[in-house]
Structure formats: C-alpha cells, structure tokens
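Participant: Sequence first, predicted coordinates after that:
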Amino acid sequence: MASLVSTRAGRLAAAAVGTGAAGLFYATVIERNAFALRHVTMPVLEPGSTPLRVLHISDLHMMPNQYLKQAWVSELASLEPDLVVNTGDNLAHPGAVPAVIQALDGLLTHPGLFVFGSNDYFGPTPKNPFKYFDSEHERKHGEPLPWRDLRAAFIERGWLDATHRTHEIEVAGTRIVAAGVDDPHLDRDRYDTVAGRPNPLAQLRLGLTHSPEPRVLDRFADDGYDLVMAGHTHGGQLCLPFVGALVTNCELDRSRVKGPSRWGAHMRLHVSAGLGTSPYAPARFCCRPEATLLTLTPVSHGGGDDAGIESLPQLAEDRV
C-alpha cells in the first residue's frame, strides 16, 4: 500500500513539474514573442472631426539581438498611421539605440509624439518579483542608458518630445493639443509645467505619460483633456485566466491595466500592454505583447459611444 501511495505521489509530482516546465516554456519562448496588433475605436474628437488613426507603441525594452521583435515592429509602418505615440521604456541595453531606430525607421517618417520611461534612463536590474506587489518598494536603478542619443534621433527625424511641453500640431486635418510629463514612476513628473486648460479650439486634447499614475491622470482630467495615453504596466505581464492581471506596478487599479477605459466623467484613458519585458523577467502569460492602432472618432451625442468589446483570435477590437 505504501509503495502504491509513493508511486502515485511520484506521478503527481512529475506531472506538476512537467506542467510547470511547459508553462515556463510557453511564457518565455512562445507568448513573449507572439506579438499582436490591437485595434481600438475611441470617440474622443470634437463633433464633426475626421477620424484619426493613431499607433500607440510602448515598452519595447529593446536588446540589440532581439531581431524578431525588431522585424515585427518595422512592419508596423505598413499601417500608415496619421500619428505615432510612443510612451517610453524603449531601451533595455546601452547598445540598443541603433536597434530601436532601425525598427522604428518607417514610423519615424510619420508625425510622432513621445515621452520617456524609467527604462530609457536606467538599465534593468534583477528584482524579487514579489516586490511588484508593493508599489512603495525601494527602487534600485541599473546603469545609465543613452536616452539623450535616443531623444536626439527621434527629434532629428521629426518626432516631438512632449516631456513637460505642450505642442499644438495639425495632423491629417485634425488640430491637436498634446502635453506630457516625465515618468511618474520615478517621481520625475512636474505637471505644473503644462498645467492649464488646453486650447478649446483643438479637436483633440491629448495627454502623455509613461506610468498611468492616478495623481497625473486626475490633473489631465481636471484640465479638460480628452484622452491620455500611457504604458508601463505591461498589461500585468503574468496574468491568470478569468482573473487577469495580478499587479499593475503602479497605483492604477487592475481593471484598467491595459486597453481603453474611462477616467472621470469625460476623459478616456488608453494603456498599452507594451511589446517587451525586462531581460531579467523574459516571460508573458495570458498577456501577449502588443501595439495598438486606435481609430479616434468624433464624440456622438446619440448615446452609442459605449459599445462592448469584440475579441477575435488574432486581434482584439475594443470600442469604449
């Protein structure tokens, strides 16, 4: 009898180890590289405006040898977006700037706005994963990264740095006021530098931040912005079926960890789940790496702006 129990226990242990190994292989090899394009429709423009196609990319966490990711990102240029928004964390290695610029080369020919995140300024470091459950944990920075070189390359190609700046631009016939802050995750945000109500004649009032901290979102909402775009959360990165994200790595609630949502009475929020991971945590589970093509449409006063979400096998199309 003891021998039978021991045999069963051994089989269960072997099955558990096998399942764990299969899950680890899937998360680190398959899903981490299963890049997806999400399509989202958001009614945020002034009535009568022409729809605007905005490509949101974030959290590349690029390493020089990540050729599959670089090739996939380079294909995004075929979407021909009206505007590209990059919400930071482009780098994961001091030698990755050329790889980022090469991957984004086709997109740099389109109008673009950007802000940086912590992993543009500092390299990643090994971290106890349980620290992500404590938003107040002490943060340790890795080696400085060449963010100035990346910024110079973006600006040279025509993208606008929205860090503590307000820009008024016209894209595809749409007048946009865009403002952003430096990364709140590092407490570098200085919202007062862009505070105040944006131009009421604009057809889109757009806010940018890397980390979607509520204190920053509240300020944008109070000033009358229509849409804020952010990244940082990785969509939770390791999620559970029927549960979703376990953490957001910021003060944002888990229900808004990725995709579109409302913030307050009038403002919309879009959080990108991002395209990369830290090299010290190279895994995703139930949270594919993604870029998002948003179709911004005029606000309707007919009450049809809150349709549901339709999920398809290769893409998710959200309408909020």
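Facilitator: Received it, and whenever you're ready, just let me know what you need. Numbering: from 1, shown residues only.
Participant: When you work out contacts or count neighbours from here on, use the C-alpha atoms and nothing else.
Facilitator: Fine.
Participant: Go ahead and confirm Pro144 touches Tyr121.
Facilitator: Yes. Counting by C-alpha atoms under 8 Å, Tyr121 is a contact partner of Pro144 at 5.9 Å.
Participant: Compare those two (neighbour count), which wins?
Facilitator: Each of Pro144 and Tyr121 has its neighbours counted (other C-alpha atoms under 10 Å); Tyr121 has more, 24 against 14.
Participant: That one - nearest residue in space that isn't next to it in sequence?
Facilitator: Take Tyr121 and drop its neighbours on the chain: the residue closest to it by C-alpha to C-alpha, 6 or more residues apart in numbering is Leu145, 5.2 Å away.
Participant: Could you give the number of residues near that neighbour?
Facilitator: Around Leu145 there are 22 other residues, counting by other C-alpha under 10 Å.
Participant: go on, the one 4 residues further on?
Facilitator: A total of 12 residues lie near Asp149 under the criterion other C-alpha under 10 Å.
Participant: Take this one as well and set it beside the first:
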Amino acid sequence: MTSRSTKVALTALAAVGATGVSTAVWGIGIERYLFTVRTRDVHVLPPGSQPLRVLHISDAHMAPWQHRKQEWIASLAGLKPDLVINTGDNLGHPRGLEGIRGALSAFRGVPGLYVHGSNDLVAPSPRNPLRYFLGPSSHTPAAAPLDTHALDTFLQDELGWRGLNNSTATFRIGDLRINAFGVDDAHRQWDDIPSLAPEIGKLKKRTDLTLGVTHAPYRRVLDAFVDFGANAILAGHTHGGQVRIPGSSKALVANCDIPLDQARGLSSWSHGGTAAPLNVSAGIGHSIYAPVRFGCRPEASLLTLLPRA
C-alpha cells in the first residue's frame, strides 16, 4: 500500500513536471513570437530642437523560414522613425540574408546606422546553455563563414545605411547635426578603440547629438564611449538574458560583463564623472539552436529624443 508521504511526493513531482512542460510550451511556442515595441523618451537634444524618433533594432538572428519575424520587423516602418540604429547579429543562418531583405527593405530611404555582431560574419553553432552561467561564451573556430559582403552591400548600397564598425560618421537629419561612432563586435575582441580615438577627434566639433553604437555592451566600450562624448549609447547582444524570472529586474546572464540589471532597457552609464543614457535592446530573435524566450519578449525600441531640460 502506498504511504501518504509517497503520494505527496509523487503529486509534487507531477506538479513540477507539469510546470516544466507548461514553461517550455510558453517559451518555445508562444512568447518568442510576442514581438513588442518598447517606447521611451530620452532628453539629450539641445533646447529648442525638434524630437528625433530613433528605432533601435538588434539581434534578429534571421533564418529564411522565419516569416512572422520578417513581417513584424517590416511593419515597424509604420512607426515612421527618423533614424534606424541596428546593433548587429542580423543573420542566424547561411541563407539569413533572404529574410533580412524581406524584413528591412521597408526602411529603404530612412537614414540608418549599423554595426556587426559575430553572427553577421559566422554562423551560429550548438551550445550548452548552462555554459553561459560560467561567463561570456567563447567562439567556435569551426563556425561556417557567412556572406558579410552581401549583407553590407544590402545595408549600405540598397538601404543607404552607414556602417560604424570601428569607424565614424557625420550627417544631418533635419536641422540636427549628428556625429556617430561605433565598434565591431567587442564580444569577439574585434573592437579597436585605440584606432577609433583619432577618428573621433576628426569629427566636426559643432554638433547637436553624438551617438555611440556597439553590438556587445562591454564595460571597456561603454567607458570609452562616455569619454568620447556620446550623448546616448545603443547596444544589443545580451538578448536581455533571453530567459528571465518573471518580474525580476535582473537578467540571469548577459554574455558580457555589463551589470545584470542593465542587460535590458534604458539606463545610465557613468565613467569619469560623466554619464550618458544607455539603451540595451533585448533583441528580436534567438539562435536557431535555442528557440526560446521566457520572461523576456522579443523587442525593438522606439526612442524619442527630446531637448534637455
């Protein structure tokens, strides 16, 4: 005859199992398709300036069959952004550019800036998800190369966007004079801050807005961007942790050295007595080898830049 304690244990075990199944069904089958636009106001423009609507997209990790994701990204053109900033990891499959074309062609003619993530150069590979709790992931030497040249040709020649991989740009939107600089993927140590510094020194001194753009928000990059005079910094890479405890203000992992409570959303980054707003996108996609989102919906950010008080 089964004892009372055994029955209780079996009931508890069944409940845990049911919870696990429900969590997996939600994270794999539902939440990863609950695309969200996060809107925030950021007061960084000179007094009297007109608002600037900045659409921040990141980490699409696109595969050609992901049509819902492609259609949702394309629909963001309806937000009428003045500027699009793409913080990398566009590709998630050797044929990912097919989906990126369908997703981003709607933004042709809208000014844009972008930097690379590693998955704009090499394809993703299977990983043990528990490894992320031990620190930032290492790269896989055998990862297949992607057609980065074709991606850059599409973004630059067809969309008219400017690449900021260890480089700078100066341009105007309306009456605003804008300086921008960025680095290649710091997670792979492709950032080159020493060579970027003299290029920043050549930027036009009379400017209304200075933007820093990076894929991976490593502290060394954020510190340098504040020192370089960024009025706002945009980053991706973290996926917001991708799996979070619902209601928690901290990610479980960030896959870089940023504080876990700054791995998603708008915060402030300080260095040397100066601070700048920092927006870290939780990203739109996921690796095809980790098709799950839990407590961390896929997102894009619509930042309305407004005059300083």
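Facilitator: Looks like it arrived, so ask away. The structure presented is a predicted model; accordingly, all values stated were derived computationally and were not measured.
Participant: what's the TM between chain one and chain two?
Facilitator: The TM-score (TM-score structural alignment, normalised by the length of structure 2) is 0.93; 300 aligned residues with a C-alpha RMSD of 1.4 Å.
Participant: who touches the residue nearest to Tyr121 of structure 1 in this structure?
Facilitator: Neighbour list for Leu145 of structure 1: Leu91, His93, Pro94, Asn119, Asp120, Tyr121, Phe122, Gly123 [criterion: C-alpha atoms under 8 Å, 6 or more residues apart in numbering].
Participant: Show me what counts as buried in stretch 89-96 of structure 1.
Facilitator: Under the neighbour-count criterion of 16 or more other C-alpha atoms under 10 Å, stretch 89-96 of structure 1 has Asp89, Asn90, Leu91, Ala92, His93, Pro94, Ala96 buried.
Participant: Just list the residues touching the third one, thanks.
Facilitator: With contact set as C-alpha under 8 Å, 6+ apart, Leu91 of structure 1 has these partners: Leu60, His61, Met62, Met63, Val97, Val100, Asn119, Asp120, Gly123, Leu145.
Participant: The fourth one now?
Facilitator: With contacts defined as C-alpha under 8 Å, 6+ apart, the neighbours of Ala92 of structure 1 are His61, Met62, Met63, Asn119, Asp120, Gly123, Pro124, Ser278, Pro279.
Participant: Tell me which two of those residues sit farthest apart.
Facilitator: The two members of those with the most space between them (C-alpha to C-alpha) are Asp120 and Pro279, at 14.2 Å.
Participant: follow-up on the earlier one: just the ones in helices from the contacts of Leu91 of structure 1, please.
Facilitator: Secondary structure from DSSP state H places Val97, Val100, Asn119, Asp120 of the contacts of Leu91 of structure 1 in helices.
Participant: Write the ChimeraX selection for whichever of those residues are buried.
Facilitator: A single ChimeraX command selects the buried members of those (16+ other C-alpha under 10 Å):
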select :97,100,119,120
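Participant: Nearest to Val5 of structure 1, out of the ones in helices among the contacts of Leu91 of structure 1: which one, please.
Facilitator: Nearest to Val5 of structure 1, judged by C-alpha to C-alpha, of these is Asn119 at 50.9 Å.
Participant: what's the spacing between the closest residue to that closest one other than its chain neighbours and Thr277 of structure 1?
Facilitator: Excluding its sequence neighbours, the residue lying closest to Asn119 of structure 1 (C-alpha to C-alpha, 6+ apart) is Asp89, at 4.6 Å. Asp89 of structure 1 sits 10 Å away from Thr277 of structure 1, going by C-alpha to C-alpha, to the nearest Å.
Participant: which residues do those two both contact?
Facilitator: Common neighbours of Asp89 of structure 1 and Thr277, counting by C-alpha under 8 Å, 6+ apart, are Asp59, Leu60, His61.
Participant: Without its sequence neighbours, what residue ends up closest to Met42 of structure 1?
Facilitator: Nearest residue to Met42 of structure 1, sequence neighbours excluded (C-alpha to C-alpha, 6+ apart): Leu296, at 5.0 Å.
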